[in-house]
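Colleague: requesting a structural model of the entry that follows:
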Amino acid sequence: MAQKVLMKGNEAIGEAAIHAGCQCFFGYPITPQTEVAAYMSRRMPKVGRVFLQAESEVAAINMVYGAAGAGVRVMTSSSSPGISLKAEGISYIAGAELPCVILNIVRGGPGLGGIQPAQSDYFQATKGGGHGDYKLVVLAPSSVQEMVDFVQDAFDIADKYRTPVMIMGDGMLGQMMEPVEFKERPKKELPEKTWAANGLRGREKHNVINSLFLKPEELEAHNNKLQEKYREIEKNEVRYELYNCDEEMDLVIVSYGTLARICKNAIKMLKKEGINVGLIRPITLWPYPVEAFDKVVDKTKHGFISVEMSCGQMVEDVQLAVNGRKPVHFYGRSGGMVPTPAEIANKIKGIVGGAK
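Modeller: From the prediction side, this is the model:
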């Protein structure tokens, strides 16, 4: 068994990327993810790989485009306003069908907002963010260990489907320290990158990486191909956790990331008062785990409550998943305010009517 080490989330995710075979990292400093770039600036040259601090977030994502087009594993990281600046490049990468990993350590917004943790980039991550009909696979870890584990998963998913994958954490997850281990995993059988623009290599013609289709018939055919790929991802890559959902429940919380851990404490508090509450924790924010709702919808008396560090974003996907079968409630804090277990418990008591 690998020895556990105490690491800050931002630094752990950098080390995990190195273990996953990341050859290039391009980034730009922005709180609260700057330690990712700082860590990679020290470590990547020591292991013979490329670190480059770009002159801007726009430059960084286009460097990712270039390295991904050459067929190497590449990663970038940023925080909310920086991801907005990368959005055009992310759309190009998705359109060109290039694999890469993008890390967003979310801070409060809109605008410059603040540097405290938030989940208000949910729409940006799961509904596109940039222009055109594309999707990102979005993984939402709830611990530093999951951040580490999901990096390997993200690179593998990206290579398997030729698509960008986002890992979305928050300021708490990036800054907290927890013990982690870097597990050696068996290598997955992944498709060879015969499409990469990396020289002739025995081919008669050079590969060309492109997302421009001037004929509408060709662009529609390309979009149809992308949508077919997204349907395949929806079949194969959905991930979620069901917590305390085995028996009849008064209510089911839906929450992700670090906030799901806080919700688990609220569930324990409520249990002492005779109120039984379950939790659906989406791990893939896209593809969204609709099947989890089908498993518990008949077990909950008062329906569902989406608990978020936003003004209400994931609640729309909860409503779509529930599809009118039960009520859907919402509780959120914004601007970097983090709900406490007691606040969540009080909100739930107001819905279910106090102790049973």
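Colleague: contacts and neighbour counts: CA atoms only from here.
Modeller: OK.
Colleague: for this protein, what spans make up the helices?
Modeller: Under the criterion DSSP state H, the chain contains helices at 9-19, 34-46, 57-69, 80-95, 122-126, 144-161, 171-175, 216-236, 257-272, 290-296, 314-322, 341-352.
Colleague: also this sequence, please, to line up against the first:
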Amino acid sequence: MSEKQLLKGNEAFAKAAINAGCRYYFGYPITPQNEVPEYMSRELANAGGAFIQAGSELEAVNMAYGAAASGGRVLLSSSSPGIALMQESISLLSSVEVPIVLINVMRGGPGIGSIQASQADYEQVTKGGGNGDYHTIVFAPSSIQEACDMIYHAFDVADEYRNPVIVCADGTIGQMMEPVALPEAKEAAMGDEAIAAVKPWALTGHKNKRERHAMNSVWLQQDLLENYIDEYWPKYEKAERELQDWEEVMLDDAEVVFVAYGSTSRVAKEAIQALRAEGIKVGMIRPKTLWPFPAKAFEKLGDNVKHVISVELSKGGQLMHDVKYVLGGKYPVSLINRYGGMLLDPDEVVARTKEILEVK
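Modeller: Next up is the predicted model:
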């Protein structure tokens, strides 16, 4: 780790990606993530990499496909409606098992929506906006430091699982500033021989040194497609066993459990302190992975828990649906939310918690 420096979120994300060995970036401007491509346009060439501003999100993701298929460490970044445009190709990348890291700095929607922070992309990134049987691995940071650590780690996870990985940071984290210690810079594999040594599947050109291979996403015989899906599906089962990650806050004696992620979890932590000062025993589970969802965290909840509350920035309680699913009706589940770019504050969370619990 380097010494801490005060950085804006989006610029820190870009620095962390370069330190992780990213040498190729493709993107298209959209608020509130524009500082990522701005930084990459200035600095990536200095690291021996290449920056291309595409003509659209569709162009960006398909350029990224080519570079990643050739074995490069590739970063994409966008915001909610831009990610929506990329979904078909994210499905394609999953199908051909090409690793890529994508940062989604979430904004309000639906449609073009607003430029303010939101968490209404939860279902988009966890359930998959593209077609077919696949998953994207999704990390959810609650601070700039954690975002940098997750981005750095995401490149290794993408390579290990040969799958797209999304780092889902709401607009607040992208736009605020915090002290950050950046992870140490890694040496990037560059050139056909170096890439082939670590990614033997990559399309580096065989030069009569290996059998030809290709990437194929077309299976017109349904039994062949079914067999192909069966071949790669175990990695998702492995991810569910090994990648679930979460933070626990004051759960030992909690009678009420918040579930919150991203910057909203920081608001919930302040509300917990205020509620406990009034004698209401509240704790929290903070998912660090949105997929695989940290179901194991909820297995620890005991009979002392009386109520679970999802605290999030989406209208219908997108996170809440997964919370209800893993709890299977064991506890009542309620929702505290804002949406459309509106944010929660600790006082509102405290007041609405009391309303739910009917505490005066």
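Colleague: any chance of the helices of the first structure in TSV, with mean neighbour count and distance to residue 203 of the first structure too?
Modeller: Below are the helices of the first structure laid out as TSV (neighbours: other C-alpha atoms under 10 Å; distance: least, C-alpha to C-alpha, whole Å):
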stretch	mean neighbour count	distance to residue 203 of the first structure
helix 9-19	25	31
helix 34-46	19	32
helix 57-69	23	16
helix 80-95	23	24
helix 122-126	19	37
helix 144-161	22	21
helix 171-175	24	44
helix 216-236	14	24
helix 257-272	19	45
helix 290-296	16	44
helix 314-322	18	46
helix 341-352	17	60
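Colleague: show me the one of the ones you listed that comes nearest residue 206 of the first structure.
Modeller: Shortest distance between residue 206 of the first structure and these, using C-alpha to C-alpha, is found for helix 57-69: 12.3 Å.
Colleague: in the second structure, what residues pair with that closest one?
Modeller: With TM-score structural alignment applied, helix 57-69 of the first structure matches the range 57-69 in the second structure.
Colleague: distance from the matching stretch to the first structure after superposition?
Modeller: Compared with the first structure after the fit, stretch 57-69 of the second structure shows a mean deviation of 0.6 Å (mean C-alpha distance after the TM-score superposition for the first structure).
Colleague: quick one on the thing from earlier: now the helices of the first structure in TSV, with distance to residue 305 of the first structure?
Modeller: Shown next, in TSV, are the helices of the first structure (distance: least, C-alpha to C-alpha, whole Å):
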stretch	distance to residue 305 of the first structure
helix 9-19	28
helix 34-46	34
helix 57-69	36
helix 80-95	25
helix 122-126	17
helix 144-161	24
helix 171-175	22
helix 216-236	24
helix 257-272	11
helix 290-296	12
helix 314-322	8
helix 341-352	8
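Colleague: which one of those helices lies nearest to residue 249 of the first structure?
Modeller: Nearest to residue 249 of the first structure, of all the helices of the first structure, is helix 290-296, at 8.9 Å by C-alpha to C-alpha.
Colleague: from residue 294 of the second structure, how far off is the counterpart of residue 283 of the first structure in the second structure?
Modeller: Counting by TM-score structural alignment, residue 283 of the first structure corresponds to residue 288 in the second structure. Here residue 288 of the second structure is placed at a distance of 8 Å from residue 294 of the second structure (C-alpha to C-alpha, to the nearest Å).
Colleague: who touches both of those two?
Modeller: Common neighbours of residue 288 of the second structure and residue 294, using C-alpha atoms under 8 Å, 6 or more residues apart in numbering, are 244-246.
Colleague: show me the contacts for the nearest residue to residue 177 of the first structure once chain neighbours are set aside.
Modeller: Spatial nearest neighbour of residue 177 of the first structure, excluding adjacent residues (C-alpha to C-alpha, 6 or more residues apart in numbering): residue 8 at 4.1 Å. Taking C-alpha under 8 Å, 6+ apart as the criterion, residue 8 of the first structure is in contact with 144, 174-178.
Colleague: ditto for residue 225 of the second structure
Modeller: residue 219 are the contacts of residue 225 of the second structure under C-alpha under 8 Å, 6+ apart.
Colleague: how about the shared contacts of residue 288 and residue 294 of the second structure in CSV, adding distance to residue 329 of the second structure?
Modeller: Formatted as CSV, these follow (distance: C-alpha to C-alpha, whole Å):
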residue, distance to residue 329 of the second structure
244, 22
245, 23
246, 21
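Colleague: buried ones only from those, please, as a PyMOL command.
Modeller: In PyMOL syntax, the buried subset of these is picked out as below (16 or more other C-alpha atoms under 10 Å):
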select buried, resi 244+245+246
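Colleague: okay, and which of the shared contacts of residue 288 and residue 294 of the second structure map to strands?
Modeller: Members of those lying in strands (criterion: DSSP state E): residue 246.
Colleague: ok, now which ones touch the counterpart of residue 23 of the first structure in the second structure?
Modeller: By TM-score structural alignment, residue 23 of the first structure lines up with residue 23 in the second structure. Residues near residue 23 of the second structure by C-alpha under 8 Å, 6+ apart: 44, 47-50, 72-74, 188.
Colleague: quick check, nearest of those residues to residue 331 of the second structure?
Modeller: Residue 331 of the second structure lies nearest to residue 74 out of the contacts of residue 23 of the second structure, by C-alpha to C-alpha, at 42.6 Å.
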